[in-house]
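*Asks:* What follows is a protein structure lacking sequence information:
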């Protein structure tokens, strides 16, 4: 993925059965198209260069059967593993928490939901007919990405929109060049998992 100019917007397609979305940089240029593979026993997504889906840049797939502590491997087009994102087991039931690890299985970043109550309210009101369509304007969780020193480097925010289909990725501090794609891919997988959880 080139041209990672922040803020980066994730826009979900609400007209498809799967959770497909487009990632665009600050200039409005498409930097990735993410397609979830439907009807798989293991969670898997493909990250394409654009909406034409002609070039696969990365794939992300569960290492284990779906459970509360699944890890998701990120591989490039050559099949090289560049890292993983792992959900923090039962701790993640209440408040979303994930680890982003590098290709050597070394933890690098932590992703944490800023306020779990926002998701709880979003889930509860989202079940009410008619009102559910408007929760995207009322409840908008934020996810903080922190480095090993505990410093926030990136924030992923759900933006006010119908059906909660818009997210924005904002850079707060510098990230190593080598880590940018790994963090981006980890957040792409995480947001698909969190949308499914409600």
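*Replies:* Here it is on my side, so go on. All values reported here derive from a predicted model rather than from experimental measurement.

*Asks:* all contacts plus neighbour counts: C-alpha atoms, from now on.
*Replies:* Will do.

*Asks:* Remind me which helix or strand residue 195 belongs to.
*Replies:* Using DSSP states H and E, residue 195 sits within helix 180-197.

*Asks:* now swap in residue 58 and tell me
*Replies:* Applying DSSP H and E, one finds residue 58 within strand 56-62.

*Asks:* so how far is residue 125 from the closest residue to residue 12 other than its chain neighbours?
*Replies:* Leaving aside its sequence neighbours, residue 12 sits nearest to residue 21 (Cα to Cα, 6 or more residues apart in numbering; 4.1 Å). Taking Cα to Cα, to the nearest Å as the measure, residue 21 falls 24 Å from residue 125.

*Asks:* ok, residues contacting the strand holding residue 58?
*Replies:* With Cα atoms under 8 Å, 6 or more residues apart in numbering as the test, strand 56-62 has contacts from 1, 42-49, 70-77, 185, 189.

*Asks:* mind redoing it with 10 Å?
*Replies:* 1, 32-37, 41-50, 70-86, 181, 185-186, 188-189 (Cα atoms under 10 Å, 6 or more residues apart in numbering).

*Asks:* another structure for you, compare them:
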């Protein structure tokens, strides 16, 4: 396994003033591990994750299967091996009130769920408080919690803490978990701009 995915905690920062989604992921010591950029002028979302800002080594690809985001599925591919790691599928109607994503295995079998914290908080976020109430997602495989995605409140930037501490046996592939965090940041950025 790539040592970039060996941490139990990460911090994601999204660049606010950019034409496309630019995301950086850091380890707990503050060292940048991954740099992500959404490719411009594509009908379908095409996000590439690199080892550094020079984009010298591509690590992951996150590719939408369809043009519309409503119930979109995003394939996560390990660029080094060329193998599909799994996929993330947004649950369209359920996500209108409370964001919900299915975690899919490499053969598209549903294995888990990522949900926004509570319906009440999700509705407050959408209709009243917006960015004043940061997002919080929880990932589960079956009934077992495996990850926590917690947005930090900042007026002028988007930051998210990603915590896999609840998953010491690494049931959730970190590549899928980090791809989910990148998607949350880029989709949230698109919705708020």
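*Replies:* Arrived safely. Just so it is clear, the structure is predicted and the values come from calculations on it, not from any experiment.

*Asks:* about what we covered before: equivalent range in the second structure for the strand holding residue 58 of the first structure?
*Replies:* Residues 58-64 of the second structure are matched to strand 56-62 of the first structure when aligned by TM-score structural alignment.

*Asks:* Measure the mean distance from that stretch to the first structure post-superposition.
*Replies:* Superposed on the first structure, stretch 58-64 of the second structure shows a mean distance of 0.8 Å to its aligned residues (mean Cα distance after the TM-score superposition for the first structure).

*Asks:* Which ChimeraX command selects the buried ones in the contacts of strand 56-62 of the first structure?
*Replies:* Here is the ChimeraX selection string for the buried members of the contacts of strand 56-62 of the first structure, based on 16 or more other Cα atoms under 10 Å:
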select :32,33,34,35,36,42,43,44,45,46,47,48,49,50,70,71,72,73,74,75,81,82,83,84,85,86,181,185,186,188,189
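
*Asks:* among the contacts of strand 56-62 of the first structure, which are in strands?
*Replies:* With DSSP state E as the criterion, strands contain 32-36, 44-48, 71-76, 81-86 from among those.

*Asks:* picking up where we left off before, more neighbours, residue 21 and residue 125 of the first structure?
*Replies:* Taking other Cα atoms under 10 Å, residue 21 of the first structure and residue 125 do not tie; residue 21 has more neighbours (24 against 17).

*Asks:* any idea what the more buried one aligns with in the second structure?
*Replies:* Going residue by residue (TM-score structural alignment), residue 21 of the first structure aligns to residue 23.

*Asks:* now swap in residue 189 of the first structure and tell me
*Replies:* Using TM-score structural alignment, residue 189 of the first structure sits opposite residue 183 in the second structure.

*Asks:* The strand ranked longest in the second structure: average distance to aligned residues in the first structure?
*Replies:* Longest strand in the second structure by number of residues (criterion: DSSP E): strand 144-152. Compared with the first structure after fitting, strand 144-152 of the second structure deviates on average by 0.9 Å (mean Cα distance after the TM-score superposition for the first structure).

*Asks:* Quick one: the residues in the first structure that that strand pairs up with.
*Replies:* Under the criterion TM-score structural alignment, strand 144-152 of the second structure matches residues 151-159.

*Asks:* from what I can see residue 102 of the first structure touches residue 108, true?
*Replies:* Yes. Using Cα atoms under 10 Å, residue 102 of the first structure makes contact with residue 108 at a distance of 6.6 Å.

*Asks:* neighbour-wise, which of these two wins?
*Replies:* Each of residue 102 of the first structure and residue 108 has its neighbours counted (other Cα under 10 Å); residue 102 has more, 20 against 17.

*Asks:* Could you find the counterpart of the more buried one in the second structure?
*Replies:* Aligned by TM-score structural alignment, residue 102 of the first structure pairs with residue 105 of the second structure.
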